[in-house]
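Asker: Here you go, sequence then predicted model.
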Amino acid sequence: MAACGCRLLEVVDTVQKAMIPLALLYPAHGVETTEQFGPYSLAVAIDAAPVGGTFPLVVVSHGNAGTPWAYRELARHLVQHGYIVALPAHTGNTRHNNNRANTAANLANRPRHITLVIDAAYQQLKDHLKPDCVAVIGHSIGGYTALAVAGGKPWTGPYERKANPPQPVLVTPDYRVRALVLLAPATAWFRPGALRAVRVPVLMITGDQDVNTPVAHALNVLDGVADRAQVVHKVFAGAAHFSFMSKFPAEMTKPEFHPSQDPPGFDRADIQAGLFDDISAFLLRTVGTVAALPDNETV
C-alpha cells in the first residue's frame, strides 16, 4: 500500500488579503512518521514523492470555528483508496481565528477558498491529478460551502445581516467540482430555488440526534436541487452534529467542548469504518479512482 504523503503550503487569497493554510495528502513513496498538526497526530510522509498515475482531487471543507485536521482519518482513508485530498483551513472561520464568523464576507470567502485550493493543488501535483475531476466534502457550514461552489446561490441569513435587509452573496461556481459529500450540512442560506443550479451527484449524511442542523437543513437539499434522484441521503441512528468528525485527542475530550461529545450510548469511532466506506464507494461511482495503488517503496 502506498504511503500517505503530505505537503504543507499556504495559498494567497488576494480578495480577503489573507493566506489559506493548506495540507495536500496524496499516495506516495516514502516512510511515514507520526506528525503533530497542532493537537492532532497523523502518520504521513512529509514531502514524499507521489506515486505514478493520476487521481481525483477531494477537497474537505471544515465547519464553523473548525480545523481540517478534525477529518484527518477520513482524509488518510481516501488517500489509501486512490485520492489526493486537500485540507484547507478557512481563514477567518477557524479554531485559531474566527473573526469572520457570522458575516457576509465569510459566506463569500469560503467558496472562493475552495477554488483557490483546487488551483493550488493542480499547480502542485498537476501530473498526478485527473483533469477537472474534483469532489468536495463539507461538514456543517462546510456543506454550505460545497453547495455554493457547485452552483448554489446563497443569501445572507439573520446572523450575517443583523439590522440589514437580506442580500445575495456573490459566489462564482467552479465547474471542476463533479460530486459533493455533505455531512450534517448547514443550508439556511439557500432560499427556495437557490439550489436549482446544483446538478452534480450528492451523498448527504445526517444524524437523527442533530440539534444544530436538524432535518429541515437536509430537506432544503432534497427539495432544492435540480434532480432529487441525484441525492443519496443516509441517516445514522444516534448520531449528532459532530459525530462524523474524527475522535478528538484525550486532552480535548471534555463535556464543555461540544464537538468532542456524542449522545449517550453512541461512540463515533463505531461508525467510522462504515462512514468511510460509504464515502469512498460514492466517490468511486462519481469521480472514480485508480483500480489499485502500487506497493509502497521508500525513496
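Answerer: Okay, I see it.
Asker: CA atoms for contacts and neighbours, from now on please.
Answerer: Fine.
Asker: Tell me who's in contact with residue 282.
Answerer: If a contact means CA atoms under 8 Å, 6 or more residues apart in numbering, then residue 282 has residue 203 as its contacts.
Asker: Can you point out the helix or strand that includes it?
Answerer: Counting by DSSP states H and E, the element that carries residue 282 is helix 272-286.
Asker: Can you tell me how far residue 277 is from residue 283?
Answerer: For residue 277, the distance to residue 283 equals 10 Å [CA to CA, to the nearest Å].
Asker: ok, the two, which is more surrounded?
Answerer: More crowded of residue 277 and residue 283, by other CA atoms under 10 Å: residue 283, with 25 against 15.
Asker: wait, what's in contact with the more buried one?
Answerer: Contact criterion CA under 8 Å, 6+ apart gives 135, 179 as the residues in contact with residue 283.
Asker: Now do it against residue 130, distance only.
Answerer: 14 Å.
Asker: just residue 60 next, same as before
Answerer: Distance, residue 60 to residue 130, by CA to CA: 17 Å.
Asker: list the contacts for residue 48?
Answerer: With CA under 8 Å, 6+ apart as the criterion, the residues that contact residue 48 are 5, 6, 28, 29, 30, 299.
Asker: Doesn't it belong to a strand?
Answerer: No: going by DSSP: H, G, I helix; E, B strand; the rest coil, the assignment for residue 48 is coil, not a strand.
Asker: Remind me which helix or strand residue 113 belongs to.
Answerer: helix 104-124.
Asker: helices or strands next to that helix in the packing?
Answerer: Identification of packing neighbours for helix 104-124 by 3 or more CA pairs under 8 Å, 6 or more residues apart in numbering; DSSP states H and E yields strand 3-13, strand 18-28, strand 55-61, strand 84-88, helix 141-149.
Asker: try 7 Å
Answerer: Taking 3 or more CA pairs under 7 Å, 6 or more residues apart in numbering; DSSP states H and E as the contact definition, the neighbouring helices and strands of helix 104-124 are helix 141-149.
Asker: just the angle between the helix it packs on and strand 55-61, please?
Answerer: Between the direction of helix 141-149 and that of strand 55-61, the angle (axes from the mean of the first three to the mean of the last three CA atoms, to 10 degrees) works out to 120 degrees.
Asker: Just after helix 141-149, pick out the following helix or strand.
Answerer: Trace forward from helix 141-149 with DSSP H and E and the next one is helix 158-161.
Asker: Second structure for comparison follows:
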Amino acid sequence: MNKTGWVWQLAQLAMVLLLTATPVWAAMGVVQLPAQRGAPEVTVFYPAAGQNQTLERAGLRVAALPDAPALAGNGRLIVFSHGSGSTPWAYADLAQQLVAAGFVVVAPTHPYDHRGNNDQAGPESWKTRPAEVSQAIDVLARTPRFAKQLRLDRVGMYGLSVPVATPH
C-alpha cells in the first residue's frame, strides 16, 4: 500500500469515529435554583466547559463545576426524584454519567421529605411528588440559561423508592 492509500484509510477511520462517537463534555455544571412560585428548590446538573472541582455537598464529595456556563448538550432533560429522606446530591455520580451523554438533569428537593427535613416523609409527601416534578420542569422552562437549549416535548424521568411511581 502506498503512502497516499494509508493516509486515506486513516482519514476514513477518523471520520467514522468522529461521526459515531458519543459526545463527552469536560465538566458537569451544577446550580441550585431556589424555590419559586410554589415550586421546590431544584438542583440542575448540565454539560459545561471547564474542569470539575471537588465540592462538599450534603456531606458528600461531588465532582462538578458550580454555576458554570451551560453547553448545548443533546437538548434533552431528565428529571430525577430522590427517595424519602435523601437528597439530589446522593446521586451526583448518576447525574454525571447522564451529563456526560449530553443530558441536563433536574432534581427537585422534595419539601418535608428530604435529608434535612423529614417532617412529612412517607405517603403524605408522595402525593405531592407528581406536582413537584412538573414544577421542576416548569422552573427550567422559565430559566433562560436552560430554556433556550432544552426540547421539552419529551422528558425522561427517573426516581428511587416510591418516586418510581411518580410519572403514572
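Answerer: Looks like it arrived, so ask away. Remember, it's a predicted structure, so these values are computed and weren't measured experimentally.
Asker: hang on, the earlier thing: what about residue 60 and residue 130 of the first structure, which has more around it?
Answerer: For residue 60 of the first structure versus residue 130, neighbours defined as other CA under 10 Å are more numerous around residue 60 (28 against 19).
Asker: Leaving out the residues flanking it, which one is nearest to residue 39 of the second structure?
Answerer: Spatial nearest neighbour of residue 39 of the second structure, chain neighbours left out: residue 135 (5.2 Å); criterion: CA to CA, 6 or more residues apart in numbering.
Asker: Please apply the same query to residue 58 of the second structure.
Answerer: Once flanking residues are discounted, residue 58 of the second structure sits nearest to residue 89: 6.6 Å by CA to CA, 6+ apart.
Asker: Aligned to the one you found, what sits in the first structure?
Answerer: Residue 89 of the second structure maps onto residue 69 in the first structure, with residues paired by TM-score structural alignment.
Asker: how many other residues sit next to that match?
Answerer: Here the neighbour count serves as a burial measure; for residue 69 of the first structure (other CA under 10 Å) it reads 24.
Asker: Same check on residue 49 of the second structure?
Answerer: Other residues near residue 49 of the second structure come to 15 when the count uses other CA under 10 Å.
Asker: can you check the one 3 residues further on too?
Answerer: Counted with other CA under 10 Å, residues neighbouring residue 52 of the second structure total 17.
Asker: quick one, what contacts the residue nearest in space to the middle of the second structure?
Answerer: Against the mean C-alpha coordinate of the second structure, by CA atoms, centre = their mean, the closest residue is residue 105 at 1.7 Å. Taking CA atoms under 7 Å, 6 or more residues apart in numbering as the definition of contact, the neighbours of residue 105 of the second structure are 44, 45, 46, 77, 78, 79, 80, 95.
Asker: what do we get in the first structure for it?
Answerer: Residue-level alignment of residue 105 of the second structure against the first structure, with TM-score structural alignment as criterion, gives residue 85.
Asker: Just to check, residue 160 of the first structure is in contact with residue 106?
Answerer: No: using CA atoms under 7 Å, residue 160 of the first structure is not in contact with residue 106; the gap is 9.1 Å.
Asker: returning to what we had before: list which of the contacts of residue 105 of the second structure are still in contact in the first structure.
Answerer: Among the contacts of residue 105 of the second structure, the contacts conserved in the first structure (both residues aligned by TM-score structural alignment, their matches' CA atoms under 7 Å) are 44, 45, 46, 77, 78, 79, 95.
Asker: didn't the fourth one look like it was pressed against residue 158?
Answerer: By that I understand residue 77 of the second structure. No: applying CA under 7 Å, one finds residue 77 of the second structure not in contact with residue 158, separated by 11.0 Å.
Asker: Kindly indicate whether residue 145 of the second structure is helix, strand or coil.
Answerer: helix.
Asker: In contact with the nearest residue to it once chain neighbours are set aside, which residues?
Answerer: Leaving aside its sequence neighbours, residue 145 of the second structure sits nearest to residue 70 (CA to CA, 6+ apart; 6.9 Å). Residue 70 of the second structure makes contacts with 29, 46, 47, 48, 145, as judged by CA under 7 Å, 6+ apart.
Asker: any idea how far residue 70 of the second structure lies from residue 8 of the second structure?
Answerer: Here the distance between residue 70 of the second structure and residue 8 of the second structure works out to 37 Å (CA to CA).
Asker: what does residue 17 of the second structure give?
Answerer: Taken as CA to CA, the spacing of residue 17 of the second structure relative to residue 8 of the second structure amounts to 14 Å.
Asker: top helix in the second structure by residue count?
Answerer: For the second structure, the helix with the greatest residue count under DSSP state H is helix 3-20.
Asker: just to revisit the earlier point, helix, strand or coil for the residue nearest to residue 58 of the second structure?
Answerer: Following three-state DSSP, residue 89 of the second structure is assigned to helix.
Asker: where's it relative to residue 154 of the second structure, distance?
Answerer: To residue 154 of the second structure, residue 89 of the second structure is 25 Å away according to CA to CA.
Asker: same deal with residue 3 of the second structure?
Answerer: Taking CA to CA as the measure, residue 3 of the second structure and residue 154 of the second structure are separated by 49 Å.
Asker: The two: who's more crowded?
Answerer: Comparing residue 3 of the second structure with residue 154 by other CA under 10 Å, the one with more neighbours is residue 154, at 10 against 7.
Asker: Now which residue in the first structure aligns to that one?
Answerer: Counting by TM-score structural alignment, residue 154 of the second structure corresponds to residue 133 in the first structure.
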